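# mind looking at a prediction? Sequence and model below.
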Amino acid sequence: MQNLLSFLFIAYTALSSSICFGQSTSILANENGLVLQYKKLDKIGSRYDEYCKTTFDIYQVEGTVINNNSDKAAMVTAILSFEGQACNKIYSNDGPPGGEVINKLFNLDIAHLTKHQTQYWVNRFVHLLPNDNMVATGYVEVKQGEQVPEPSKYFTYELIPSKGNETNSKTEGTATVDPSEKTAISTTGEDNHSKLIVGTWTITEDVYVYKDGKEVQRGELFQSFVFRADGSGRDIGNGEEYDFKYFISGNKINLVYNDGEKSASEIVRLDGSILIFKFNFPDEDNTGIASQVSTFKKEEK
């Protein structure tokens, strides 16, 4: 009897630990050698919103794509959408500002946010080589005491065999993500970048990456860039506009504003629809931020 009680106590302790502290992995897709999986990590903190008079818990989430093929590389789009909560600010001329709690989608774009580098394979760039994987982390906010819901997914891929004479591809979508944002082949070289960047780009996501690895997504985004073929451009945001000249060298872009201010960023991705800039903060910066990753979508003509 004593042994039975001891066994039940151990089993209960293990179960309680797995419920409270476990970080179980959920497999969301597993086909053609590609695995998409998700893990909810620990709560990293809470914040009190003055407008909504509500406390929100902040959780980290992790998404992984694994290529188990030994002879095929992969181009992948893997976006996980979590329905959390946020404060919708309400402004009134007749009273103090307030807000209401609304549902908000927090998107984890694994291909965009991973630190894994795009690599060369069969005369093209790919996200994953054979037997390779990429991991990205993001965050989701929910009302205090609530749990992070299971994500919906948008998952597309193209497999590129070593001979380059056949491919397997699939598109799977949900209404939460615009299918026009499917991943395209990243291009390199000053000539390609100079041609592809021409147009109007509107910001869709802005993420601060802190030196301790934490990522914080900014809200209320109001910015557009206009890049012209003659090397001039315009920075538009918050009711203000600034003209600049831009210079591209490899994957580096420098903006020189008319007032003399300069900004240098890395072009992480540039194709027909998506532009991603990465700005590295100087080492002496005391904000704790290592870099800022900004994603823009090209406006249709």
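Yep, that arrived. No experiment lies behind these values; they were computed from the predicted model shown.
# going by C-alpha atoms from here, please, whenever you check contacts or count neighbours.
OK.
# residues contacting Lys43?
Applying Cα atoms under 8 Å, 6 or more residues apart in numbering to Lys43 gives the contacts 57-60.
# strands of the stretch 151-300 of the chain, start to end?
Secondary structure of the stretch 151-300 of the chain by DSSP state E, counting those that start in this stretch: the strands cover 152-161, 168-172, 199-210, 215-217, 224-227, 232-237, 240-249, 252-257, 262-270, 274-280, 289-298.
# below is an additional structure, to be compared with the one above:
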Amino acid sequence: MTSNKGPATRVAVLDDYQAVAERMADWHSSEHPLDPVFFSDHLTDEEALVERLIDFDIVVVMRERTPLRAEVIKRLPRLRLIVTTGMRNAAVDAGAGVLVCGTESLGTPTVELTWALILALQRNLRIEEESLRNGRWQSGSIGSGLAGSTLGVLGLGRIGTKVAAVGLAFGMDVIAWSQHLTPQLARDRGVEWVSETDLFQRSDVLSIHLQLSPRTAGLVTERHLQAMKPTAIIVNTSRAGIVDQDALAVALGSRRIGGAGIDVFDTEPIAATNPLLTAPSTLLTPHLGYVTRQNYELFFQGAVESINAFLDGEPIRVVSRG
């Protein structure tokens, strides 16, 4: 490792909502002196963002909480490196002339939260817990069991495959579809490939596990929601933009579907006017899919590793060279 005893490299760590980034890694573990500053608030105004970052050499961004558009990046003359947690970040303009590196990440926390939402919705845990605290024993709600019901998985990648495996363990019939999923690949993963139409019509629980891209944006439309069973629930721990949010709010408000577990929103933090906040039969969480101690340690320790490797002149986990 090359020794560097010059001025400290200034590092901005953005959107540290829970004020945990500093203790999740040793930010002074190398011969490169770092001057990290941790910001727990969230800026939406780009002028304020530029003003905040103007004197920093490196920016660490948590997932896609703060967009770094090319127009912003080009106004930061000192910026030499962006580190994103994970290896994908659609909110960072990778072609803006600044090196972007990433970290490793775990998919299992999102799988676990997906099933927490499914189980809580199926057994009415929110209603029953509130009822119990208000002095009523068994409120009258009747939950639905999972064994023998149908789990539909939209997207059978790394996370979707693990969600499907849990469904099989619960004794569910598991079906799957996505634009590039083949019947053979579905069989290899122990599930039944079905058509797009069948996925929505047959699912008692529909769980979304796609990456947001131009191909998947707005993929789930009013037509798909109308095709679902009135008792079916939809769970989204992926990205809000995959689902038509207005159509989802209408389907819930009219009780066209049975409920929804939602961890991702079109604006984050969620806007106070978002109709999902008042929609019936919903369980909403503030984008907690990846939020575990183990993942945070992996994110921030990985960020320090990426910074030190960059300062050594040997960048690792390169997402884009700008």
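Now that the structure is in, tell me what you want to look at. Just so you know, these numbers come straight off a predicted model, no measurement behind them.
# what's the TM between chain one and chain two?
The TM-score (TM-score structural alignment, normalised by the length of the first structure) is 0.26; 142 aligned residues with a Cα RMSD of 6.7 Å.
# follow-up on the earlier one: select, out of the strands of the stretch 151-300 of the first structure, the one closest to Gly98 of the first structure.
Nearest to Gly98 of the first structure among these is strand 215-217 (22.1 Å), distances taken as Cα to Cα.
# ok, and what's touching that closest one?
137-139, 205-209.
# how about a cut-off of 6 Å?
Outside strand 215-217 of the first structure, the residues within contact range by Cα atoms under 6 Å, 6 or more residues apart in numbering are 206-209.
# which of these sits closest to Tyr242 of the first structure?
For the contacts of strand 215-217 of the first structure, the minimum distance to Tyr242 of the first structure (Cα to Cα) is 19.8 Å, reached by Asp206.
# ok, and the closest non-adjacent residue to that closest one?
Ser294 (4.4 Å; Cα to Cα, 6 or more residues apart in numbering).
# after the helix or strand where Glu62 of the first structure lies, next one along is what?
Glu62 of the first structure is part of strand 54-67 when elements are defined by DSSP states H and E. Downstream of strand 54-67 of the first structure, the first helix or strand assigned by DSSP H and E is strand 72-90.
# now do the buried residues in the helix or strand following that following strand.
Sequence order places strand 98-109 as the next helix or strand after strand 72-90 of the first structure, per DSSP H and E. Buried residues in strand 98-109 of the first structure, counted by 16 or more other Cα atoms under 10 Å: 99, 101, 104-109.
# make CSV out of the residues you listed and add distance to Lys40 of the first structure.
Shown next, in CSV, are the buried residues of strand 98-109 of the first structure (distance: Cα to Cα, whole Å):
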residue, distance to Lys40 of the first structure
Gly99, 28
Val101, 23
Lys104, 18
Leu105, 16
Phe106, 13
Asn107, 14
Leu108, 12
Asp109, 15
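# Lys262 of the first structure: which of those residues is nearest?
Nearest member of those to Lys262 of the first structure, counting by Cα to Cα, is Asp109, at 29.4 Å.
# so what's that closest one up against?
With contact set as Cα under 6 Å, 6+ apart, Asp109 of the first structure has these partners: Ile79.
# from Ile262 of the second structure, how far out is Glu297 of the second structure?
Shown here: Glu297 of the second structure relative to Ile262 of the second structure, a distance of 25 Å by Cα to Cα, to the nearest Å.
# who has more neighbours, the two?
Shown here are Glu297 of the second structure and Ile262; by other Cα atoms under 10 Å, Ile262 has more neighbours (22 against 17).
# distance of that one from Gln226 of the second structure?
For Ile262 of the second structure relative to Gln226 of the second structure (Cα to Cα), the value is 18 Å.
# now swap in Glu305 of the second structure and tell me
Using Cα to Cα, we find Glu305 of the second structure at a distance of 48 Å from Gln226 of the second structure.
# also Leu125 of the second structure?
26 Å.
# before we move on, back to that, neighbour count for Glu305 and Gln226 of the second structure, which is higher?
Taking neighbours as other Cα under 10 Å, Glu305 of the second structure and Gln226 compare with Glu305 leading, 22 against 16.
# Asn308 of the second structure: which element?
Assigned by DSSP H and E, Asn308 of the second structure falls within helix 293-311.
# give me the next element, helix or strand, following that helix.
The first helix or strand that comes after helix 293-311 of the second structure along the chain, using DSSP H and E, is strand 318-320.
# which residues touch the residue nearest to Asp206 of the first structure?
205-206, 276-277.
# could you dump the residues you listed to a markdown table with distance to Ala78 of the first structure and neighbour count?
Formatted as a markdown table, the contacts of Ser294 of the first structure follow (distance: Cα to Cα, whole Å; neighbours: other Cα atoms under 10 Å):
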| residue | distance to Ala78 of the first structure | neighbour count |
| --- | --- | --- |
| Glu205 | 16 | 17 |
| Asp206 | 18 | 20 |
| Ile276 | 16 | 20 |
| Phe277 | 20 | 21 |
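# what's the angle between whichever strand or helix holds Glu141 of the first structure and strand 72-90?
Using DSSP H and E, Glu141 of the first structure sits in strand 132-143. Taking axes from the mean of the first three to the mean of the last three Cα atoms, to 10 degrees, strand 132-143 of the first structure and strand 72-90 form an angle of 10 degrees between their directions.
# and strand 132-143 of the first structure, what does it pack against?
strand 54-67, strand 72-90 (3 or more Cα pairs under 6 Å, 6 or more residues apart in numbering; DSSP states H and E).
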